[in-house]
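> the sequence isn't on hand, but the structure is:
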């Protein structure tokens, strides 16, 4: 009977021993925008023009998609968990780096 598979930390790349504590994660980043820039009212013609510009542009459609929806799953070690928690759990009233 085979034992548990070896896991690798998605953040630091370290191989995790089967007896070592690890954390599963799912991270989803979704782009949102409440108001489009520009003076237009979002008419059908304006939207069709925008779509045409996007379709004819040099960018790969996958790049556009990843700017709107990016998702990753994996496992991380205890040390990397601490870094992630510090990064995502900022103190109340702190507006962050941006």
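Okay, I see it. Since we're looking at a predicted model, the values are computed, not measured. Numbering: from 1, shown residues only.
> make it CA atoms for all contacts and neighbour counts henceforth
Fine.
> the nearest residue to residue 14 once chain neighbours are set aside and residue 58: what is the separation?
Using CA to CA, 6 or more residues apart in numbering and skipping the chain neighbours, the partner closest in space to residue 14 is residue 8 (5.6 Å). Here residue 8 is placed at a distance of 36 Å from residue 58 (CA to CA, to the nearest Å).
> the two - which one has more neighbours?
residue 8 (17 against 8; other CA atoms under 10 Å).
> so who does that one touch?
By CA atoms under 8 Å, 6 or more residues apart in numbering, the contact set of residue 8 is 14, 15, 16, 75, 76.
> let's bring in a second one:
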């Protein structure tokens, strides 16, 4: 019978031994915007114009897609978990945005 498959931390690249604790994660970032343009009203013609600009632009469609939906899964080691937890923790006190 084969043992568990080897794991590698996706953050630091360290190999995680089968006897070590590791953390599995799924991270999804989804872009949202409540109002396209407060002055324009968002008519069908305006939306079609925006779509044409995007199609004609120099940006890679995958890059544009990742600005709206980005998803990653994997495992991380305990040290990297601590960094992630600190990064995603709500700010303490009156700290402003980054």
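That came in fine, so what should we check first? These figures come from a predicted structure and were not determined experimentally.
> so which of the contacts of residue 8 of structure 1 hold up in structure 2?
Conservation of the contacts of residue 8 of structure 1 in structure 2, assessed by both residues aligned by TM-score structural alignment, their matches' CA atoms under 8 Å: retained contacts are 14, 15, 16, 75, 76.
> tabulate those residues (a markdown table), appending neighbour count.
A markdown table is the format used below for the kept ones among the contacts of residue 8 of structure 1 (neighbours: other CA atoms under 10 Å):
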| residue | neighbour count |
| --- | --- |
| 14 | 12 |
| 15 | 14 |
| 16 | 17 |
| 75 | 18 |
| 76 | 25 |
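> narrow those residues to those in strands?
Under the assignment DSSP state E, the kept ones among the contacts of residue 8 of structure 1 contribute 15, 16, 75, 76 to strands.
> residue nearest the middle of structure 2, spatially speaking?
Nearest to the mean C-alpha position of structure 2, counting by CA atoms, centre = their mean, stands residue 29 at 4.1 Å.
> next, count neighbours for the nearest residue to that residue once chain neighbours are set aside.
Residue nearest to residue 29 of structure 2 in three dimensions, not counting chain neighbours: residue 70, with 5.2 Å by CA to CA, 6+ apart. When neighbours are counted by other CA under 10 Å, residue 70 of structure 2 registers 13.
> is it fair to say residue 70 of structure 2 lies in a strand?
Yes. Counting by DSSP: H, G, I helix; E, B strand; the rest coil, residue 70 of structure 2 is located in a strand.
> my read: it touches residue 63, true?
No. If you go by CA atoms under 8 Å, residue 70 of structure 2 and residue 63 don't touch, sitting 9.8 Å apart.
> can you give me the helices in structure 2?
Taking DSSP state H, the helices of structure 2 run over residues 44-56, 61-68, 78-88.
> now those helices as a markdown table including distance to residue 35 of structure 2?
A markdown table is the format used below for the helices of structure 2 (distance: least, CA to CA, whole Å):
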| stretch | distance to residue 35 of structure 2 |
| --- | --- |
| helix 44-56 | 12 |
| helix 61-68 | 15 |
| helix 78-88 | 26 |
